[in-house]
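# coords below, sequence missing:
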């Protein structure tokens, strides 16, 4: 078995895919009204988006009774400040709650949290 992709639900698959195209500089491999798949330039596991009727965005951090996140993306970056500025320019929102100094949690336009992190210095 091999995981071939990760799928994020959204109120509009194409809109969320456009955000991740800007953020990651990946290209569309599949593009349908309610389904879009992005793939990295060098190949590898893709990232897909599907339109979900009645989509409810997750709450970060969640509290009892809140919509919980089902998945989040960890994105390794070389420079956290530059990557965070790029994420904001692409349409992400910096999360109010930041649990770690070496990670920056952002929310994509559909509310999914994603983390920008750097390798620890040796």
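Nice, I can see it. Please read these numbers as outputs of a predicted model, since none were measured by experiment.

# drop to CA atoms for contacts and neighbour counts, all remaining ones
Noted.

# residues touching the closest residue to residue 108 other than its chain neighbours, list them.
Leaving aside its sequence neighbours, residue 108 sits nearest to residue 92 (C-alpha to C-alpha, 6 or more residues apart in numbering; 4.7 Å). Applying C-alpha atoms under 8 Å, 6 or more residues apart in numbering, we find residue 92 in contact with 106, 107, 108, 109.

# by neighbour count, which of those residues wins?
When neighbours are counted by other C-alpha atoms under 10 Å, residue 106 leads the contacts of residue 92 with 24 neighbours.

# helix/strand/coil for it?
Put simply, residue 106 is strand when judged by DSSP: H, G, I helix; E, B strand; the rest coil.

# pasting the second one now:
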């Protein structure tokens, strides 16, 4: 690897992920409640959930034609492009919290120490210990 490539790689941190949503403000509020994060940007077409340590953001942009992905994937249906992983200390407590906010536990669970959920619009996220 060249010195320039190595130096550029160190200078480009990932600070956030952007998800499409039919209602960005509503989905940002869901993740703020789920994660204990703060609402940052709060506009009709763009909203952001900000980690309390300020290091990571989840942003949500308006996509009026958003279609819920399938999990696991199915031919001819929208496929998940990515999913979010969150480490938790207590899987059962995190499960109760997530479902009380509207997350849906998915039927397919690939590992015993991981729980796969869909958020209110169908983005997949996982809790693991």
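Cool, the structure landed. Please read all numbers here as calculations on a predicted model, not as lab measurements.

# tm score of chain vs chain?
The TM-score (TM-score structural alignment, normalised by the length of the first structure) is 0.93; 118 aligned residues with a C-alpha RMSD of 0.8 Å.

# circling back to that earlier point, so what does the residue nearest to residue 108 of the first structure match up with in the second structure?
In the second structure, the residue matched to residue 92 of the first structure (TM-score structural alignment) is residue 103.

# same thing with residue 58 of the first structure?
In the second structure, the residue matched to residue 58 of the first structure (TM-score structural alignment) is residue 69.

# burial measure for residue 97 of the first structure, as a count.
Taking other C-alpha under 10 Å as the criterion, the count of residues near residue 97 of the first structure is 11.

# that one contacts residue 60, doesn't it?
Yes - assessed by C-alpha atoms under 8 Å, residue 97 of the first structure is found in contact with residue 60 at 7.5 Å.

# OK, contacts around the match of residue 58 of the first structure?
When contacts are counted by C-alpha under 8 Å, 6+ apart, residue 69 of the second structure touches 77, 78, 79, 80, 122, 123.

# number of residues surrounding the counterpart of residue 113 of the second structure in the first structure?
Using TM-score structural alignment, the equivalent of residue 113 of the second structure in the first structure is residue 102. For residue 102 of the first structure, the neighbour count with other C-alpha under 10 Å is 13.

# follow-up on the earlier one: please identify which of the contacts of residue 92 of the first structure is nearest to residue 48 of the first structure.
Nearest to residue 48 of the first structure among the contacts of residue 92 of the first structure: residue 108, at 14.1 Å, using C-alpha to C-alpha.

# my read is that the closest one contacts residue 88, right?
No - Residue 108 of the first structure is not in contact with residue 88 according to C-alpha under 8 Å; the separation is 9.2 Å.

# related to what we said a few turns ago, relative to residue 83 of the first structure, how far out is the residue nearest to residue 108 of the first structure?
11 Å (C-alpha to C-alpha, to the nearest Å).

# also residue 24 of the first structure?
Note on residue 24 of the first structure: its distance to residue 83 of the first structure, by C-alpha to C-alpha, is 10 Å.
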